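Just to be clear, the model below is a prediction. Sequence and coordinates:
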Amino acid sequence: MPISARTYFGKIMLFGEYSVISQGRALSVPISKFHARLQFPGEEFNIEETRLNQQLKDYLLDLVRREETERRDHGIDLNRFALDLLRGLYLESDIPPGYGAGSSGALVAAVYESYACEPVPHKPFPSPRNMRKLMRRLGMLEAYFHGTSSGIDPLSCYLQKPLLIDPEQGNKPVEIPPLPFGESGGFFLVDTFLPRRTESLVSRFSEHYIQEHFRNMIHDSYIPLVDFCIDALLEAHPDEIARGIRQLSSMQMIYFREMIPPGFFDAWNHGLETGEFYLKLCGAGGGGFLLGFTENYDLARKSFHNNEDQFLPFPISG
């Protein structure tokens, strides 16, 4: 069986960071600007291909170790995977690692589709039962990168569709209607140029979550606000989207301040004070991307010195 020839897009969790691990909903969307695919080298390895091949070998060794010591069955043909690695298999990817954009999720999706013994097809869209099975399997395969994994990121990369994560009703694909601003406004990404480690940030959140007042805030205020933003976007209510994101931005500045890179406090507060744009965490925070929303890209871009490498418009309809 040949390796998957599919290209796997990165993903962005548009709404739901931290609430999703508290049994709230989340909305994950593909980002076609970044992508990855499995490749074999040409006749001669170059240095970069050798390095990327070694990364996959390290990943394989961890899967083998877990199967032997923890008696885990990843459902992967490890022998065939190993043989392809000896032939130089590597993952060609421009998804920035440590950015919450799906670098490990895309790798896991590619490995799963190429080497799963009984893969759940990505088309047609999996049944609820197969979706749960797929998410568990992908979560196990991603554990190497994050210690533990819900499976949401590789699931998003594997299915390549906007995905509503709903612990109560089950996960399902959704259509995101276009915003009324055309190409002049909408969502954007801000590159902090700071990679981050998800595990430490999630651990910090878990420490806060033990405290009753913080836990009550999450369930009584934060999760309902995330739900409001998701529903406003899916139902195409731009005024409510802006209002919801403004409240979310303000709440994150208060309760998630330690997850915001200090160098972006001024821009974050400027957006809240002027209404020119609003910033929120994108994934765990601490670095990587920030997610923004504006009705006027040109106006918002000025707060980031018109830096085309830092300010990235992010169309999401589809």
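In hand now; what should we look at?

use CA for all of it now, contacts and neighbours both
Will do.

so who does residue 142 touch?
When contacts are counted by C-alpha atoms under 8 Å, 6 or more residues apart in numbering, residue 142 is found next to 104, 105, 108, 148, 149, 151, 154.

Which residue is the nearest non-sequential neighbour of the last one?
Once flanking residues are discounted, residue 154 sits nearest to residue 105: 3.7 Å by C-alpha to C-alpha, 6 or more residues apart in numbering.

Please flag which of the contacts of residue 142 sit within strands.
In strands, judged by DSSP state E, none of the contacts of residue 142 are found.

Save those as JSON lines, and put in neighbour count and distance to residue 307 too.
Compiled in JSON lines, the contacts of residue 142 are given as follows (neighbours: other C-alpha atoms under 10 Å; distance: C-alpha to C-alpha, whole Å):
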{"residue": "104", "neighbour count": "24", "distance to residue 307": "27"}
{"residue": "105", "neighbour count": "28", "distance to residue 307": "28"}
{"residue": "108", "neighbour count": "26", "distance to residue 307": "32"}
{"residue": "148", "neighbour count": "13", "distance to residue 307": "36"}
{"residue": "149", "neighbour count": "19", "distance to residue 307": "34"}
{"residue": "151", "neighbour count": "21", "distance to residue 307": "34"}
{"residue": "154", "neighbour count": "31", "distance to residue 307": "31"}
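
where exactly do the strands run in the protein?
8-15, 26-39, 90-93, 163-165, 172-173, 186-191, 278-281, 289-294, 311-313.

okay, the ones you listed in CSV with mean neighbour count next?
Below are the strands of the chain laid out as CSV (neighbours: other C-alpha atoms under 10 Å):
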stretch, mean neighbour count
strand 8-15, 27
strand 26-39, 21
strand 90-93, 20
strand 163-165, 22
strand 172-173, 16
strand 186-191, 22
strand 278-281, 28
strand 289-294, 25
strand 311-313, 21
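
In a markdown table: those, plus distance to residue 115.
Shown next, in a markdown table, are the strands of the chain (distance: least, C-alpha to C-alpha, whole Å):
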| stretch | distance to residue 115 |
| --- | --- |
| strand 8-15 | 15 |
| strand 26-39 | 12 |
| strand 90-93 | 14 |
| strand 163-165 | 24 |
| strand 172-173 | 25 |
| strand 186-191 | 33 |
| strand 278-281 | 34 |
| strand 289-294 | 31 |
| strand 311-313 | 34 |
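
Which one, of the ones you listed, ends up nearest to residue 228?
Among the strands of the chain, the nearest to residue 228 by C-alpha to C-alpha is strand 8-15 (10.1 Å).

ok, second structure coming up, stack it against the first:
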Amino acid sequence: MTNPLFYAKILLFGEYGIIEDSQGLTVPYSFYKGVLKFSDLQSDFDKESNSSLLKYASYVHHLELPEKFQLDISHFEKDIENGLIFDSNIPQGYGVGSSGALVAAIFERYSKIKYVAEKISKAELMELKQVFGTLESYFHGKSSGMDPLICYMNLPILIENRDTIDKVSIPESQAGKGAIFLIDSGSTGETAPMVQIFFEKMKTEGFRKTLKEEFIRYNDACIDAFLKKDMNPLFRNLKSLSTWAFKHFKPMIPESIYKAWKKGIDSNAYYLKLCGSGGGGYILGFTKDYAKAEKMLKGFHKEVIYRF
């Protein structure tokens, strides 16, 4: 059995906004990864993983997937009997795509038709996203399919709107003072409750208006500036985005991060934003001077994911 690795993903921009048709930009993150492999099921981790796959196979068995994206379920179930596990160091509840990598790995291994990521057309990307949404709904109640798609493609993806996504190239990471980094909030977050809070907020006209007129505008401007590597407008819009989120997404910001979030806005030393749905897990940071930001964020575990 060949063992392709499936990496975590990071949604740089677009959290919640992509539900309402904003742009999104997501990139693979190779620090965390998962792989399907066989085990003698001696450890508790392996036993639990194998048992979880068995429950998931039962769910997939009853799905009606399009002809070109059918899975060989009997092969999947037979492998589970023989000790199949998903060996992953991707933290769950951290917004970096743990279930997305699992779904991508299963699709890669058991899809009856084999696809080559670089040759998948724009139209097929949308079809795949829908199929992955169905496959991942088991874990989140409702899934856009975006996380497994990123993990499967292992390429940066630009979400232009809910009907259009495309592969995109991002400026290469290079040694410099600036950085994009992750901060560990110290707690896990659950997607479903956070999304529920968002939909409750969407019931009020004022929130819908500010999301559309402010959040989406700042978000899309950040993506445009980042892809052009235009740092001044990027950081100007990041400050607006971070300030907006501090005001309107407060329930999604882990309490351990409140003061640090505000300190970044007030000092202009760095700006924080949600990484995924929030509530816990990782928070994303952007700074023009990482050495300075690191000192100001002493006490937090941080990981640099991109330098400029």
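Happy to help now that I have it. Computed from a prediction, not measured in an experiment: that's the story for all the values here.

TM-score of the superposed pair?
Here the TM-score for the pair of chains, by TM-score structural alignment, normalised by the length of the second structure, is 0.94; 306 aligned residues with a C-alpha RMSD of 1.8 Å.

Next one: the aligned residue in the second structure for the residue nearest to residue 154 of the first structure relative to residue 190 of the second structure, how far apart?
In the second structure, the residue paired with residue 105 of the first structure is residue 100, using TM-score structural alignment. Applying C-alpha to C-alpha, to the nearest Å, the value for residue 100 of the second structure to residue 190 of the second structure is 14 Å.

related to what we said a few turns ago, over in the second structure, see which of the contacts of residue 142 of the first structure survive.
Retained in the second structure (both residues aligned by TM-score structural alignment, their matches' C-alpha atoms under 8 Å) from the contacts of residue 142 of the first structure: 104, 105, 108, 148, 149, 151, 154.

Can you pick out the ones from these that are in helices?
104, 105, 108, 154 (DSSP state H).

how close does the last one sit to residue 103 of the first structure?
By that I understand residue 154 of the first structure. From residue 154 of the first structure to residue 103 of the first structure the distance is 9 Å (C-alpha to C-alpha).

For the first structure, which segments count as helices?
Counting by DSSP H, the helices of the first structure are 47-69, 78-86, 103-115, 128-146, 152-159, 198-209, 212-217, 223-234, 238-255, 265-274, 297-301.

Deepest in the core, which of those helices is it.
The highest mean neighbour count among the helices of the first structure, using mean count of other C-alpha atoms under 10 Å, belongs to helix 152-159: a mean of 27.

For the aligned partner of residue 181 of the second structure in the first structure, which non-adjacent residue is closest in space?
Per TM-score structural alignment, the equivalent position to residue 181 of the second structure in the first structure is residue 188. Excluding its sequence neighbours, the residue lying closest to residue 188 of the first structure (C-alpha to C-alpha, 6+ apart) is residue 313, at 4.1 Å.

Could you pull up the residues touching whatever residue of the second structure lines up with that neighbour?
Correspondence of residue 313 of the first structure to the second structure, assessed by TM-score structural alignment: residue 304. Applying C-alpha under 8 Å, 6+ apart to residue 304 of the second structure gives the contacts 179, 180, 181, 182.

which one of those residues is nearest residue 308 of the second structure?
Distance to residue 308 of the second structure across these (C-alpha to C-alpha) is lowest for residue 179, with 5.9 Å.

mind listing what that closest one touches?
Contact analysis of residue 179 of the second structure by C-alpha under 8 Å, 6+ apart lists 286, 287, 288, 289, 290, 304, 305, 306, 307, 308.

same question, residue 174 of the second structure
Here residue 174 of the second structure is in contact with 306, 307, 308 (C-alpha under 8 Å, 6+ apart).

Distance from stretch 237-247 of the first structure to the middle of the chain?
22 Å (C-alpha atoms, centre = their mean, to the nearest Å).

With stretch 134-154 of the first structure instead?
Using C-alpha atoms, centre = their mean, the offset of stretch 134-154 of the first structure from its chain centre is 12 Å.

Excluding covalently adjacent residues, which one is nearest to residue 114 of the second structure?
Nearest to residue 114 of the second structure is residue 108, by C-alpha to C-alpha, 6+ apart, at 7.3 Å.

Over to residue 228 of the first structure?
Nearest to residue 228 of the first structure is residue 244, by C-alpha to C-alpha, 6+ apart, at 6.6 Å.

Which residue in the second structure aligns with that neighbour?
Aligned counterpart of residue 244 of the first structure in the second structure: residue 237 (TM-score structural alignment).

Could you do residue 235 of the first structure as well?
Residue 235 of the first structure maps onto residue 228 in the second structure, with residues paired by TM-score structural alignment.

so who does its match touch?
Here residue 228 of the second structure is in contact with residue 171 (C-alpha under 8 Å, 6+ apart).

Excluding sequence neighbours, find me the nearest residue to residue 26 of the second structure.
In space, residue 26 of the second structure is closest to residue 11, 4.2 Å off (C-alpha to C-alpha, 6+ apart).

list the contacts for the one you found?
Residue 11 of the second structure sits in contact with 24, 25, 26, 27, 96, 275, 276, where contact means C-alpha under 8 Å, 6+ apart.

how much space between the first one and residue 256 of the second structure?
The gap separating residue 24 of the second structure from residue 256 of the second structure is 26 Å, by C-alpha to C-alpha.

and if you look at the third one?
Residue 26 of the second structure sits 25 Å away from residue 256 of the second structure, going by C-alpha to C-alpha.

And the second one, by the same measure?
Summarising the geometry, the distance separating residue 25 of the second structure from residue 256 of the second structure, computed by C-alpha to C-alpha, is 26 Å.

what does residue 295 of the second structure give?
17 Å.

of these two, who's got more company?
residue 256 (14 against 9; other C-alpha atoms under 10 Å).

what's the closest non-adjacent residue to the more buried one?
Nearest non-adjacent residue to residue 256 of the second structure (C-alpha to C-alpha, 6+ apart): residue 185, at 6.3 Å.

Tell me if I'm right that the match of residue 181 of the second structure and residue 314 touch.
Yes - with contact defined as C-alpha atoms under 8 Å, residue 188 of the first structure counts as touching residue 314 (4.6 Å).

For residue 285 of the first structure, which residues are in contact?
196, 198, 201, 259, 260, 261.

returning to what we had before: could the contacts of residue 142 of the first structure go into TSV alongside distance to residue 218 of the first structure?
Output for these, formatted as TSV (distance: C-alpha to C-alpha, whole Å):
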residue	distance to residue 218 of the first structure
104	28
105	26
108	30
148	22
149	21
151	22
154	26
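
how about residue 60 of the second structure, what's its partner in the first structure?
Under TM-score structural alignment, residue 60 of the second structure pairs with residue 63 in the first structure.

Could you measure from its match over to residue 267 of the first structure?
Taking C-alpha to C-alpha, one finds residue 63 of the first structure at 42 Å from residue 267 of the first structure.
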